[in-house]
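Participant: curious how this folds, go ahead:
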Amino acid sequence: MPDNTTASASPAPLTLLGLGSMGAAFARTWLAAGHPLTVWNRSPGRTAELAAAGARVAATAAEAVAASPLVVACLMDDASVREALADADLTGKDLVDLTTSTPGESRARATWAEGCGARFLDGGIMAVPPMVGVPQSGAYVFYSGSQEVFDSHRETLTVPTDARFVGGDPGAAALHDVALLSAMTAMFAGARHAFALVENAGIDRKEFGALLAGWLTAMAPHTALFGEDVPPEDATSPAVVAAGDAALLRTAREQGVDTALLIAAAGAVNGV
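Facilitator: This is a model prediction of the structure:
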């Protein structure tokens, strides 16, 4: 991952639409690296800090788009992108959409952008805002769509995070993004369930949290085995697995914790 605190990328101008927590984090790193940056946000109050740091604030999204050849959108959802760009002239622009979307939405957005005279690159952010701009944080963005756009702007795009191009299908980045986020969502749901089980048992929460993090870290490498052509067989017999699942359910009921997550998870893990 590059050193995101230096201006290693050429300071090419760009526009950023959307200054939520993630968008603002990207904006700060581009400004720190010397990139001329035009910003727009639906709520103008979010622009003051960035204006003080040197960003040019546009009154409208259309004005922001007109200011730069590279336009990056980091908005709430695909509908927000559609609304923000409704009056913008995208002719000759390179549009990079970092908004979380479905693969189908990303493909439709690519077709729409091309119809408006723009080249399109979709992105899926694999980071939380505090990771952005921090060397060795592990933050990166999946990109897919136009290889030419990715190659043209790679130095700019790798200022906030690392970048991984995953193919010419505009929906590929979104699919990678949502698939990994789905695994993360299940992990955090399981963690909340674990804490609910011990909530009233006199167990120190901080100590338990450390145990939980250590256990998940130890198990994480085994998730890659699902990618094998022929996943290794579980040495545990089906009867033992069923007995273990039953014990999880009985414990949840004893502790007064909802069992819906366990029931769904047991089926998913066992391929049901």
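
Participant: contacts, neighbours, all on C-alpha from now
Facilitator: Will do.

Participant: tally of neighbours for residue 25?
Facilitator: By the criterion of other CA atoms under 10 Å, residue 25 has 18 neighbours.

Participant: helix or strand for it, which one?
Facilitator: helix 21-32 (DSSP states H and E).

Participant: so what touches that helix?
Facilitator: Here helix 21-32 makes contact (CA atoms under 8 Å, 6 or more residues apart in numbering) with 4-7, 16-19, 37, 50, 53-55, 74-75, 128-130, 132-133, 156, 159-160.

Participant: and if you look at stretch 83-93?
Facilitator: Contact with stretch 83-93 is made by 61-63, 65-66, 68-71, 113, 116-119, as judged by CA under 8 Å, 6+ apart.

Participant: what do you get for stretch 124-138?
Facilitator: By CA under 8 Å, 6+ apart, stretch 124-138 touches 1-5, 21-22, 25-26, 29, 98-100, 139-143, 159-161, 173-174, 176-177.

Participant: here is the second sequence; please produce its structure so I can put it next to the first one:
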Amino acid sequence: MTAQPTPVTVLGLGPMGQALAGAFLAAGHPTTVWNRSPGKAEAVVARGARLADSAAAAIAASPLVIVCVIDYAAVRAIIEPAVDALRGRTLVNLTSDEPEQVRDLAAWASGFDYLDGSIMTPTITIGEPSARVLYSGPEDTFDRHRDALASIGGTATYLGADPGRAAAYDMALLDVFWTSMSGLVHAFALARAEGVKARDLAPHAQDVMSLLPVFTGQLAGEVDDGEHPGEQSSLRSAAAGMAHILRASRRHGLDTSVLAAALDIARSAIPDHGDEGFSRLAEVIAR
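Facilitator: All right, here's what the predicted structure looks like:
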């Protein structure tokens, strides 16, 4: 005898919610869905999901409820009117927002189990080995639903009992991503202004970005140890390089607000720490 797959409800059918519902269906879980715009349910209903006519009805259909919407204001707007239906069930919140928002919601949750999660990979990875999800909250809740959550695919990492822990990782990692993406599109704009096609620059940009994994580990160690050697590259030399980019960008009339802000931070550290390394800026930013 084998256990039957746990019935699952998915609240929110944006691209990620649809991917989650599809993954649970593919793994054999009876899946109920609900969305504020019912038309978004058509694709997953065609695959076998059941569309509920209200959030409360959707929640009542399953012991495990997944919510994945735009932010925590949307989460509250959905679950607070339906809180009675959540009694005795588990809510797994895969919505991205600030750690304090997570902790406030976890403190409000009463009469049901609450687990927070952060999906760190795009929709196309869901249900596949490359998916990455971080979880935090009560460990027994995570362990109880580990098998069902494995349907999302890839690696599920439990980070601890603090419900805001996954969101803290999420915010920091998205900081890396969106700051990098902003730099990339700015680089393409600067290249085009100089008559270089983005496609021609792209292979060289990939070579430059391949350095980031090496520097990530190195800078992390320096930040944690409070040591910021600058023999190979100092803050003073980094600021000079950033200033060259700013001048070239301004000559073409490009928006330089992002890099200008970064240069301001670096320059503020130079009087006291100019000969130290770039990792020193983690402390400067914190002050």
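
Participant: so which of the contacts of stretch 124-138 of the first structure sit within strands?
Facilitator: Taking DSSP state E, the ones among the contacts of stretch 124-138 of the first structure that sit in strands are 140, 141, 142, 143.

Participant: can I get the residues you listed in a markdown table with distance to residue 194 of the first structure and neighbour count?
Facilitator: As requested, these are exported to a markdown table (distance: CA to CA, whole Å; neighbours: other CA atoms under 10 Å):
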| residue | distance to residue 194 of the first structure | neighbour count |
| --- | --- | --- |
| 140 | 29 | 21 |
| 141 | 30 | 22 |
| 142 | 31 | 22 |
| 143 | 35 | 31 |
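
Participant: trace residue 149 of the first structure over to the second structure, please.
Facilitator: Aligning on TM-score structural alignment places residue 149 of the first structure opposite residue 141 in the second structure.

Participant: residues contacting its match?
Facilitator: 90, 113, 114, 115.

Participant: with the first structure superposed, average distance for whatever helix or strand it lives in?
Facilitator: Assigned by DSSP H and E, residue 141 of the second structure belongs to helix 139-144. Superposing on the first structure places helix 139-144 of the second structure at an average distance of 0.7 Å from its equivalents, by mean CA distance after the TM-score superposition for the first structure.

Participant: and residue 83 of the first structure, what helix or strand is that in?
Facilitator: Going by DSSP H and E, residue 83 of the first structure is part of helix 78-84.

Participant: Provide the aligned range in the second structure for that helix.
Facilitator: Going by TM-score structural alignment: helix 78-84 of the first structure matches residues 72-78.

Participant: where do the strands of the second structure begin and end?
Facilitator: Assigned by DSSP E, the second structure shows strands spanning 8-11, 31-34, 50-51, 64-67, 90-93, 113-119, 132-136, 155-158.

Participant: start and end residues in the first structure for the longest one, please.
Facilitator: Spelled out, that is strand 113-119 of the second structure. Mapped onto the first structure using TM-score structural alignment, strand 113-119 of the second structure covers residues 119-125.

Participant: what's the answer for the shortest one, then?
Facilitator: Equivalent residues of strand 50-51 of the second structure are located at 56-57 in the first structure, counting by TM-score structural alignment.

Participant: do the same with the fifth one
Facilitator: Residue correspondence for strand 90-93 of the second structure in the first structure, counting by TM-score structural alignment: residues 94-97.
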